[in-house]
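>>> Sequence isn't available, so here's the structure alone:
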């Protein structure tokens, strides 16, 4: 009998791509993959260090696995496993904890799969994480997350990711293109490029700071891959998003007009305290350039509220800055202290109730921005890629510029591209399509 393995992924698109690679390793070793809500012999939890209350969330997922099979072998991998291995190993039911360099070798640590009295830890000094493992996911039929870069050389004062993932390093251009071609043969219509700091693409392994290729070169070469209908750039730092890339995307048939650009604060004073590598004036310039060449482009923004030293005045500076900026939506993060970061020891701690209030204000602003962006797209024709889930009688999908639409459920639309006219925003905020007119691919 083939053993069964199930996976649970916390956190970012990069984690999802790496879980898929680990799952393929299990498949190659003779395991069958099942859903996490099914009985399995092994449960693998890919953890995240950014998630609020990561330890509580982890404990509840372990309990879920144990309810399904009290005798199952439970393994923790990923960022939280690197940063706090002992904490995870101490959770009742956990048998194995693997750090940054070990997670892709998980099958070599599985011997008899019997439960351990204590969680076994195989962690590393993060300086040893100087090699690169390429990954891509194709969990759903419509899109794949393609990892092109890992680690980060930036020293933002609030961030643990360099401690969890190590130095910035990249896949070779040849291997990225090979992975993209493999994805294209699986009838997947969209690839999302992922990494920790993808604009830094090109740095080699072993701490080699020389860029073999640039992110711009990567984008140009990926645009030539046959069989991929859409390419989407995930989060990219404003100081690394160059005019040449923006202009290329504006003329590309494959790259979609959607950018997600971290800002973190609209106050230069806070940006300095965060040790970000730009001021807000550069951010204004990036947004203006995108809108100049792609007026219909969708621009998403990451922002942190409640960073130490963020007074009411500085928060309002951020709020007003975002309110006036021609952006489409926000991802709002409430600042939380992280061990071994400079920010955790800074003065001017913002009370948690104030952080919550500010977060709520920015989430309200995000809803307003998204609505205004959707309204600006009404009466235009856009290509929609439909997804596979039946949600209360509707099928959903996204336009290239990230407008979420829904239409009456029709299984024949799954994983197909159609050109539609955007005519009406429904009560739930999505653009509703009455029928599909023209097949576009």
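Looks like it arrived, so ask away. The shown structure was predicted, so the numbers you read here are calculated from the model rather than taken from an experiment.
>>> Please make it C-alpha for all contacts and neighbour counts, starting now.
OK.
>>> Mind listing what's buried along the top strand by length along the chain?
Taking DSSP state E as the criterion, the chain has its longest strand at strand 381-391. By 16 or more other CA atoms under 10 Å, the buried positions in strand 381-391 come out as 382, 383, 384, 385, 386, 387, 388.
>>> also this one, for the comparison:
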């Protein structure tokens, strides 16, 4: 291409998608494209899709319409999980020119020629069994923290989940490559890394689905703790059955790993956990939370939970509600169950009506607000370290403490991307915590 073309990206879904979007963007920049914001007029729009909820499917069409409004002659490419699961469906959306599945998305430049619009969306999508290689990624989106991908795919067979169909078998990055990426991140003056993957506790399975673990998740954590220039590392989401005592103990003594865990529960009822084919029962979950709080009383613990799963009676739901209410957790991510094609759960009886799902979801979201408030209150008066972000939001600068309390202070550009020792003073009307400064750290 003689003149440099402009490309814009839109990412739906998880932190893992954000890290992969960044890698695809860097590849295209190497091929002569200039990256611009999605709100700008571009020659090509790339949408990284998600398939976890029904909503993500609908969002895709809205994003395509937005791109076409900005430039109706632009080339539109769809990549990612939904592109792997339902390529023909995406290709049929008005304005879409190219759909790339799980193995093809990292070779986007190879499929792009002169950027002229196609009459029909062109599909390149492999059988998911062919997704057996690993591509390392990291994103540096907001420049204070980076999402670092360490693992991809999943060997679990949870009955509600399409991720194994969209991303293939569990496989990991080589430890030396993760460390190389972490070093590159640190050289960009980024202070925090968030580890991401589909099932990161399963880290260590070889690149080609080789089941021999070269390294364990604990090896990974210990090695990353030594990377110079990174002030903080956060474990994003880890299955309760894969979060071992050794890891919890190491984090409690670590220089860089922060006391914040996000542990999917999905249901507080053993009956429902069995129907979901989760690999633990609620007793394991209690044990993990107890262990964390024992060695890190101030740790923040986030929980994923699904409401309205087939067969979930009022009794099952109340079991989950009371279970979560009694646990010393800090916040919830609540997902309303939605049927996904080609999953076991979609064939199950005991369908929960949509209005009941919505009511249960609302109850748990209310519980989450209560839990977060109680956790923040327990932290008032303590000294913490906060990493401030870069944005001026209505005269305030925001940031998160190591244990994930959201704080605010009057805007001061000198605070951006710095770590400061602060004391948490009071909870503001917007739910964030006001602070008093103690000292500058970095």
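Sure thing, it's come through. From a predicted model like this one, the values you see are computed outputs, not experimental measurements.
>>> equivalent range in structure 2 for the longest strand of structure 1?
Residues 383-393 of structure 2 are matched to strand 381-391 of structure 1 when aligned by TM-score structural alignment.
>>> do stretch 94-111 of structure 1 as well
The aligned range for stretch 94-111 of structure 1 is 96-113, by TM-score structural alignment.
>>> Then stretch 354-363 of structure 1?
Stretch 354-363 of structure 1 corresponds to residues 356-365 in structure 2, going by TM-score structural alignment.
>>> compared with structure 1, how much does that stretch deviate?
Its matched residues in structure 1 lie on average 0.2 Å from stretch 356-365 of structure 2 after superposition (mean CA distance after the TM-score superposition for structure 1).
>>> what are the ranges of the strands in the stretch 1-150 of structure 2?
Taking DSSP state E, counting those that start in this stretch as the test, the strands found in the stretch 1-150 of structure 2 are 5-11, 33-36, 44-49, 75-80, 98-100, 122-124, 138-139, 145-149.
>>> what stretch of structure 1 lies opposite the second one in the alignment?
Under TM-score structural alignment, the alignment places strand 33-36 of structure 2 onto residues 31-34 of structure 1.
>>> Name the residues of that stretch that come out as buried.
Those would be 31, 32, 33, for stretch 31-34 of structure 1 by 16+ other CA under 10 Å.
>>> can you count the residues close to the closest residue to the last one other than its chain neighbours?
Spelled out, that is residue 33 of structure 1. Once flanking residues are discounted, residue 33 of structure 1 sits nearest to residue 5: 5.0 Å by CA to CA, 6 or more residues apart in numbering. Using other CA atoms under 10 Å, residue 5 of structure 1 has 24 other residues around it.
>>> quick revisit: now the strands of the stretch 1-150 of structure 2 in JSON lines, with distance to residue 168 of structure 2?
Listed next are these as JSON lines, based on distance: least, CA to CA, whole Å:
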{"stretch": "strand 5-11", "distance to residue 168 of structure 2": "20"}
{"stretch": "strand 33-36", "distance to residue 168 of structure 2": "29"}
{"stretch": "strand 44-49", "distance to residue 168 of structure 2": "16"}
{"stretch": "strand 75-80", "distance to residue 168 of structure 2": "12"}
{"stretch": "strand 98-100", "distance to residue 168 of structure 2": "15"}
{"stretch": "strand 122-124", "distance to residue 168 of structure 2": "16"}
{"stretch": "strand 138-139", "distance to residue 168 of structure 2": "20"}
{"stretch": "strand 145-149", "distance to residue 168 of structure 2": "16"}
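>>> Those strands: which one's closest to residue 225 of structure 2?
strand 145-149 (14.1 Å; CA to CA).
>>> so the closest one versus strand 383-388, what angle?
80 degrees (axes from the mean of the first three to the mean of the last three CA atoms, to 10 degrees).
>>> what range in structure 1 matches strand 145-149 of structure 2?
So strand 145-149 of structure 2 sits over residues 143-147 in structure 1, by TM-score structural alignment.
>>> The match of strand 33-36 of structure 2: how far from the chain's middle?
Centroid separation for stretch 31-34 of structure 1 versus its chain: 25 Å, with CA atoms, centre = their mean, to the nearest Å.
>>> contacts for it?
Stretch 31-34 of structure 1 is contacted from outside by 2, 3, 4, 5, 6, 23, 26, 27, 40, using CA atoms under 8 Å, 6 or more residues apart in numbering.
>>> and what of stretch 18-25 of structure 2?
9, 11, 35, 48, 105-108, 137-141, 147-149.
>>> Give me the ChimeraX select line for the residues you listed, limited to the buried ones.
Selection command for ChimeraX covering only the buried members of these, criterion 16+ other CA under 10 Å:
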select :9,11,35,48,105,106,108,137,138,139,140,147,148,149
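>>> any idea what residue 332 of structure 1 aligns with in structure 2?
Match for residue 332 of structure 1 (TM-score structural alignment): residue 334.
>>> And residue 74 of structure 1, by the same measure?
Checking TM-score structural alignment: residue 74 of structure 1 goes with residue 76.
>>> before we move on, the earlier item: tell me which of the strands of the stretch 1-150 of structure 2 sits nearest to residue 346 of structure 2.
Nearest to residue 346 of structure 2, of all these, is strand 44-49, at 21.3 Å by CA to CA.
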